[in-house]
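Trainee: here is the input, now give the coordinates:
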Amino acid sequence: MNFERVIIIRDKTRLEQLIERFNSKAQAKFYIERSEGNFGYYEIEHDTFYQSLNKIQKTISKRLKYKVIDRSFLPTYIFTEQDLVLAIGQDGLVANTAKYVNGLPIIGVNPDSERYDGVLLKHTPDDLSTVIKNVLKGEYATKQVTMAKAVLNDGQTLLAFNDFYIGADSHVSSRYDIEFKGKKERQSSSGVIVSTGAGSTGWLSSIFNMKNNIIGHSTVSERENRAQMDWGDNKLVFVVREPFLSKVTQTNIGFGIITKKQTLKIESNMPTKGVIFSDGIESDFLNFNSGSHVEIGIADEKANLII
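Mentor: Reported below is the predicted structural model:
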């Protein structure tokens, strides 16, 4: 690829979010300290982020043009094949970015290694110069990550890097008809989770942990063998959370493997407040109320993380 500029994706720091909430830094500080919180922690985190961002901008400017955009603009920003995407923040920012860049290579940069685990953030501001140099020479490798795709009967679509949640947007029961491998039944549950390989160590693993605790076999080896998948595997796992057996609802379809040839279909029976959340981001969702049908399968798009 012939990259002409770098698109830097960032999110607001927690201090910036507090200032937005309380209208000023002074008011935010007063609220946090009155609640016996450590406001200095937010300030240090904020300063560290901007030190990293400034270093990144200086490094990039020596070789390419760049543009910084906020995470909130991802759904509407138009990326081109000449864009090299760089996400600076926490792991969730990389996951969210991957859904909107149409397979463009992504450099994940950890701005604060002391605070963030950085599973998806393979680089630091200090090694970015070498990374950019290698990318421009075409001497780089990417790790492909399989994503999930939800398609509604009205044509709306949504991608997931880690997982989908299909169900009610609150703690009331989720009601729907589920169809898998030619079998169909009506269910009432706490919703359905569909996980990719990248997400298998997150929400999906917690469901297996709960199951293992119930049956008394909460061993590390069993959890890993059942819950984890390689990021590039062309398969997804779905699990029904807490299905309820009644005169009109069944519990026979509770777990399955989604492949290129085998999708999962769900029809909503929720008059209101039915949703499909992507990657746990409440602003990244589709309404899923009565009359809506969704088909969950493997996305043709792959996320490409520069390693």
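
Trainee: okay, CA-based contacts and neighbour counts for the rest of this
Mentor: Fine.

Trainee: how about the helices in the stretch 101-250 of the chain?
Mentor: 128-136, 203-215, 220-227 (DSSP state H, counting those that start in this stretch).

Trainee: next up, for comparison:
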Amino acid sequence: MLRRRAVVVHRRTELDELLDRHGTRGQAEFFLRSRGRTLDDVQDRHDGLAAARDAVAAALPADWARADVERADLPRFLVAPEDVVVVVGQDGLVANVAKYLHGQPVVGVDPEPGVNAGVLVRHSVTAATALLRGLDGPVPDGAAAPDRAAMLPLDALTTVRADLDDGQHLTALNEVFVGHPSHQSARYTLRCAAGTERQSSSGLIVATGTGATGWWASLAHDRGGRAAPRRDEDRLGWFVREAWPSPATGARLTEGTVEAGDDVEVTVASDGLVVFGDGMEDDRLVARWGQRVTVRRGEEPLRLVRP
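Mentor: Purely as a prediction, here's the structure:
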């Protein structure tokens, strides 16, 4: 059996970003005071997040390898099949990690209870450290060491996948966006189970049940409420944002579902549209005039460890 490795994923804190931007603590403090804030509050959050990461690291089994990865480095980091991914941060950070995984278990750790919704970061720091220490339990004399990481209780959360007709693709946990890079009018032909229509809109959102608490929730609220898929359901939901009816474009097909085995397709009729998942606009695909973008259920779910 290959040696296990824990991949601990985190984001830079606000203090990190302030020091990068302003150079010194004094300049950062002056900037915060001018906006009615204090450096102490920012420092406290920074220290709390650092303490959470330290606690998680200290609880890892002694014979495991460890890698620390910052969110911005995820596109350049290779997660191995035997890795266990530990995300310390917000729910959205788990979603950011999902597109780079292929079945590896994920432990979501909430370093700020009451601040995060806790939909994906389901474990408190205390609960996470207890779980991780349990992966390094005693072995009876003469017995083979069990692979406790392989026995973690998991929920399989549905993902969504977008494929370009040139072979490029991406996967997301919450939703995929197809539209103009500046969110202006995007022109395309939409094909779905209900038919085909030329459209001009501010983009298409295709969401999973997990994403139904995010962008989907806002769109559904504005349209009087729509039933969302469950997080483990194969079905996806989609909305067209601000479809514009004109002599050449329609606004009839603006929402629907993508059932198991089905898809929704966009044929680009603009200079270029972008495709990205879970709000990570920097890690995106570009679809040129005439290209097709097909969105369907992802092939692999996110395997999230239950509390």
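
Trainee: superposed, what's their TM-score?
Mentor: Remark: TM-score between the superposed chains equals 0.89 [TM-score structural alignment, normalised by the length of structure 1]; 294 aligned residues with a CA RMSD of 1.9 Å.

Trainee: isn't there a helix covering Lys58 of structure 1?
Mentor: Yes. Lys58 of structure 1: assigned to a helix according to DSSP: H, G, I helix; E, B strand; the rest coil.

Trainee: follow-up on the earlier one: can I get the helices of the stretch 101-250 of structure 1 in JSON lines including distance to Asn153 of structure 1 and mean neighbour count?
Mentor: Formatted as JSON lines, these follow (distance: least, CA to CA, whole Å; neighbours: other CA atoms under 10 Å):
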{"stretch": "helix 128-136", "distance to Asn153 of structure 1": "40", "mean neighbour count": "16"}
{"stretch": "helix 203-215", "distance to Asn153 of structure 1": "26", "mean neighbour count": "15"}
{"stretch": "helix 220-227", "distance to Asn153 of structure 1": "30", "mean neighbour count": "13"}
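
Trainee: make CSV out of these and add distance to Ala98 of structure 1.
Mentor: Listed next are the helices of the stretch 101-250 of structure 1 as CSV, based on distance: least, CA to CA, whole Å:
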stretch, distance to Ala98 of structure 1
helix 128-136, 18
helix 203-215, 19
helix 220-227, 23
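
Trainee: tell me which of the ones you listed lies nearest to Asp279 of structure 1.
Mentor: Closest of the helices of the stretch 101-250 of structure 1 to Asp279 of structure 1 is helix 203-215, at 9.6 Å (criterion: CA to CA).

Trainee: neighbours of the counterpart of Val151 of structure 1 in structure 2, how many?
Mentor: By TM-score structural alignment, Val151 of structure 1 lines up with Asp163 in structure 2. Counted with other CA atoms under 10 Å, residues neighbouring Asp163 of structure 2 total 18.

Trainee: contacting residues around Asp163 of structure 2?
Mentor: Contact analysis of Asp163 of structure 2 by CA atoms under 8 Å, 6 or more residues apart in numbering lists 169-170, 293-295.

Trainee: what's the separation between it and Glu255 of structure 2?
Mentor: 20 Å (CA to CA, to the nearest Å).

Trainee: what's the answer for Asp110 of structure 2, then?
Mentor: 34 Å.

Trainee: Arg37 of structure 2 now?
Mentor: Distance from Arg37 of structure 2 to Glu255 of structure 2, by CA to CA: 42 Å.

Trainee: same check, this time on Pro111 of structure 2
Mentor: When Pro111 of structure 2 is compared with Glu255 of structure 2 (using CA to CA), they lie 37 Å apart.

Trainee: could you do Arg292 of structure 2 as well?
Mentor: From Arg292 of structure 2 to Glu255 of structure 2 the distance is 19 Å (CA to CA).

Trainee: again with Val9 of structure 2
Mentor: In terms of CA to CA, Val9 of structure 2 sits 35 Å off from Glu255 of structure 2.

Trainee: more neighbours: which of these two?
Mentor: Just comparing Val9 of structure 2 and Glu255: by other CA under 10 Å the higher neighbour count belongs to Val9, 22 against 19.

Trainee: tell me which residues touch the more buried one, please.
Mentor: Applying CA under 8 Å, 6+ apart, the residues contacting Val9 of structure 2 are 68-71, 85-88.

Trainee: mind redoing it with 7 Å?
Mentor: Counting by CA atoms under 7 Å, 6 or more residues apart in numbering, Val9 of structure 2 touches 68-71, 86-88.

Trainee: scan the residues you listed and report the most crowded one.
Mentor: Going by other CA under 10 Å, Val88 tops those with 28 neighbours.

Trainee: who are the contact partners of that residue?
Mentor: 9-10, 53, 108-111.

Trainee: and in structure 1, which of those remain?
Mentor: Retained in structure 1 (both residues aligned by TM-score structural alignment, their matches' CA atoms under 7 Å) from the contacts of Val88 of structure 2: 9-10, 108-111.

Trainee: from these, which single one is nearest Asp20 of structure 2?
Mentor: Comparing the kept ones among the contacts of Val88 of structure 2 against Asp20 of structure 2 with CA to CA picks out His10 as the nearest, at 17.2 Å.

Trainee: test my guess that the closest one contacts Glu70.
Mentor: Yes. At 5.1 Å, His10 of structure 2 and Glu70 qualify as touching, with contact defined as CA atoms under 7 Å.
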